[in-house]
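> Structure here, sequence nowhere to be found:
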């Protein structure tokens, strides 16, 4: 009996026409049956936002030959929710992959990322999930050196599975790759600034700017791996409980 190919949901946050999603779906076609559900416009930085105040639309599109594709009017997380409930009709895909994002989603960026939030939603739905990101924001970014890793990491997840409640955050540096490293998320943050300007009516408006501040010199982090030419693979969980803090809080005496 011929083994049935796995079904793979492909999503992103850069929009259904972004070059990164084309690379991802092409690599997933080497592994299984691909269904793409992606935003109809860029949704970067949306985090885990969902649409609740207006209707959602999901429409089939023909962009690449022999690929089942749908554009969604909502967020990356909306795409996963609609895919599971309407496209797959409650039948879970074997794998959910998100990206390839134009720009890194390492360290604290994972919290803001629409790419990673789509993968997180896949994991919440008990689907083995991976988010892929590349350190190049340009539209014509060359993803060729990422391709073998994308394919192999996806194959390993399908073969071995991922522990319930977790997913993988995979980031690629530019240049020649030295290999892949399993990492922890680096302790870093964005020190934001807001560039204030005036509109033609002399009213202020603001552009978000800032710089990435690294507070972590460990050599086991995603930031270190990427800066030294390695692909970083960070296991991520959506249980945000600070378990280590529970004993301290239990020692408090609440005088109520």
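Okay, I see it. Small disclaimer: the values here were computed from a predicted structure and weren't measured.

> CA atoms for contacts and neighbours, from now on please.
Noted.

> Contacts made by the strand or helix carrying residue 236 with the rest, please.
Using DSSP states H and E, residue 236 falls within strand 231-237. The contact list for strand 231-237 (CA atoms under 8 Å, 6 or more residues apart in numbering) reads 165-173, 177-185, 222, 225-226.

> For PyMOL, what selects the buried ones among the residues you listed?
A single PyMOL command selects the buried members of the contacts of strand 231-237 (16 or more other CA atoms under 10 Å):
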select buried, resi 165+166+167+168+169+170+171+172+173+177+180+181+182+183+184+185+222+225+226
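
> Surely residue 170 and residue 133 touch.
Yes. Applying CA atoms under 8 Å as the test, residue 170 and residue 133 come out as touching, 6.3 Å apart.

> returning to that earlier point: which SSE is immediately downstream of the strand holding residue 236?
Downstream of strand 231-237, the first helix or strand assigned by DSSP H and E is helix 246-250.

> Which of the contacts of strand 231-237 fall in strands?
Residues of the contacts of strand 231-237 located in strands (DSSP state E): 166, 167, 168, 169, 170, 171, 172, 180, 181, 182.

> okay, pairing it with this:
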């Protein structure tokens, strides 16, 4: 009998976050699960890795014992690295990251610890998916997303992913409405208009809070932002080769070797 697929689960909100609990429960219906996740929130860490301090791993007691779990003192990317190289006894068939409390659509993918864990797995040649729900609340309702997550994961396990590609999946926060379905999309052209809220400590020293407004410049009907606004789950294939291939021809016309 063929072994069940081995699924590594991680996130950036920390190992105690409700989102990762939901993802674990769905993955247990599809394969053998090992969890390696940060021991504290690591949102917005991007693809940071730990180079100048030690990493610590702690095995977590799982009440019913139907999966293995470890907390890691490092970043989401660290979690994938240490899981693949030190914890697992074989390479995982899939890495899933999330479910993130908050959006990772459009430009947010650049800053996302959730997606960086998935991208790290992709760099290792492992199919990977990052899942996010557009609700920052710790008490967010992940239940409506479960059947859709299962469908996406089953397809990836069956079909695989193109080398160098991972999936960025975002789920709309519809509250009383039903999710309409799943749309394969491109990343919308959007960014944050940032503002720093300047304040003073009681001792008179300046400090700052980063705030901002998300601005979507993209009116296309094939983007993740459009799909989410219309009540669909967006699935964006993401590549970690950042080469702007379309610009190579122009740059090769420059006189760079005078």
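Here it is on my side, so go on. This is a predicted model, so every value here is computed, not measured.

> Can you calculate the TM-score here?
TM-score of the superposed chains, computed with TM-score structural alignment, normalised by the length of structure 1, equals 0.98; 254 aligned residues with a CA RMSD of 0.9 Å.

> which neighbours do residue 170 and residue 133 of structure 1 share?
With CA under 8 Å, 6+ apart, residue 170 of structure 1 and residue 133 have no common neighbours.

> what residue of structure 2 matches up with residue 193 of structure 1?
Aligned counterpart of residue 193 of structure 1 in structure 2: residue 195 (TM-score structural alignment).

> Tell me how far its match lies from residue 111 of structure 2.
Separation of residue 195 of structure 2 from residue 111 of structure 2 (CA to CA, to the nearest Å) stands at 17 Å.

> between these two, which one's more packed in?
residue 111 (16 against 12; other CA atoms under 10 Å).

> what sits against the more buried one?
Per CA under 8 Å, 6+ apart, neighbours of residue 111 of structure 2: 44, 45, 46, 47.

> before we move on, what about residue 229 of structure 1?
173, 174, 175, 176, 177, 178, 179.

> how about it, what's its partner in structure 2?
Using TM-score structural alignment, residue 229 of structure 1 lines up with residue 231 in structure 2.

> correct me, but residue 97 of structure 2 touches residue 127?
No. Residue 97 of structure 2 lies out of contact with residue 127 (CA under 8 Å); the separation is 11.4 Å.

> neighbour count winner among those two?
More crowded of residue 97 of structure 2 and residue 127, by other CA under 10 Å: residue 97, with 32 against 25.

> residues contacting that one?
Residue 97 of structure 2 sits in contact with 9-12, 20, 114-115, 117-118, 128-131, where contact means CA under 8 Å, 6+ apart.

> Among those, which are located in strands?
Mapping the contacts of residue 97 of structure 2 onto strands (DSSP E) picks out 9, 10, 128, 129, 130, 131.

> Mark which of those are buried, thanks.
If you count burial by 16+ other CA under 10 Å, the buried members of these come out as 9, 10, 128, 129, 130, 131.

> so the last one makes contact with residue 101?
No. Under the criterion of CA under 8 Å, residue 131 of structure 2 lies out of contact with residue 101, with a separation of 9.4 Å.

> Next, count neighbours for the closest residue to residue 166 of structure 1 other than its chain neighbours.
Leaving out its chain neighbours, the residue that sits closest to residue 166 of structure 1 by CA to CA, 6 or more residues apart in numbering is residue 237, at 4.4 Å. For residue 237 of structure 1, the neighbour count with other CA under 10 Å is 16.

> do the same with residue 186 of structure 1
Residue 186 of structure 1 has 21 nearby residues by other CA under 10 Å.

> Could you tell me how far it is located from residue 108 of structure 1?
For residue 186 of structure 1, the distance to residue 108 of structure 1 - CA to CA - is 8 Å.

> ditto for residue 232 of structure 1
Separation of residue 232 of structure 1 from residue 108 of structure 1 (CA to CA): 14 Å.

> These two - which one has more neighbours?
Taking neighbours as other CA under 10 Å, residue 232 of structure 1 and residue 108 compare with residue 232 leading, 27 against 15.

> Looking for the alignment partner of residue 181 of structure 1 in structure 2.
In structure 2, residue 181 of structure 1 lands on residue 183 (TM-score structural alignment).

> Please name the residues that touch its match.
227, 232, 233, 234, 235.

> in stretch 76-89 of structure 2, what counts as buried?
Within stretch 76-89 of structure 2, the residues that count as buried by 16+ other CA under 10 Å are 76, 77, 78, 79, 80, 81, 82, 83, 84.

> Now secondary structure too, for these, in TSV please.
Formatted as TSV, these follow (DSSP: H, G, I helix; E, B strand; the rest coil):
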residue	secondary structure
76	helix
77	helix
78	helix
79	helix
80	helix
81	helix
82	helix
83	helix
84	helix
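
> Skipping adjacent residues, who's closest to residue 200 of structure 2 in space?
Using CA to CA, 6+ apart, the nearest residue to residue 200 of structure 2 is residue 206, at 4.5 Å.

> ignore the last one, residue 211 of structure 2
Nearest non-adjacent residue to residue 211 of structure 2, counting by CA to CA, 6+ apart: residue 195, 5.2 Å away.

> Wait, that neighbour touches residue 212, no?
Yes. Using CA under 8 Å, residue 195 of structure 2 is in contact with residue 212, at 5.2 Å.

> Show me what the longest helix along structure 2 packs onto, helices and strands only.
Of all the segments of type helix in structure 2, defined by DSSP state H, the longest one is helix 146-159. Judged by 3 or more CA pairs under 8 Å, 6 or more residues apart in numbering; DSSP states H and E, helix 146-159 of structure 2 is in contact with helix 18-27.
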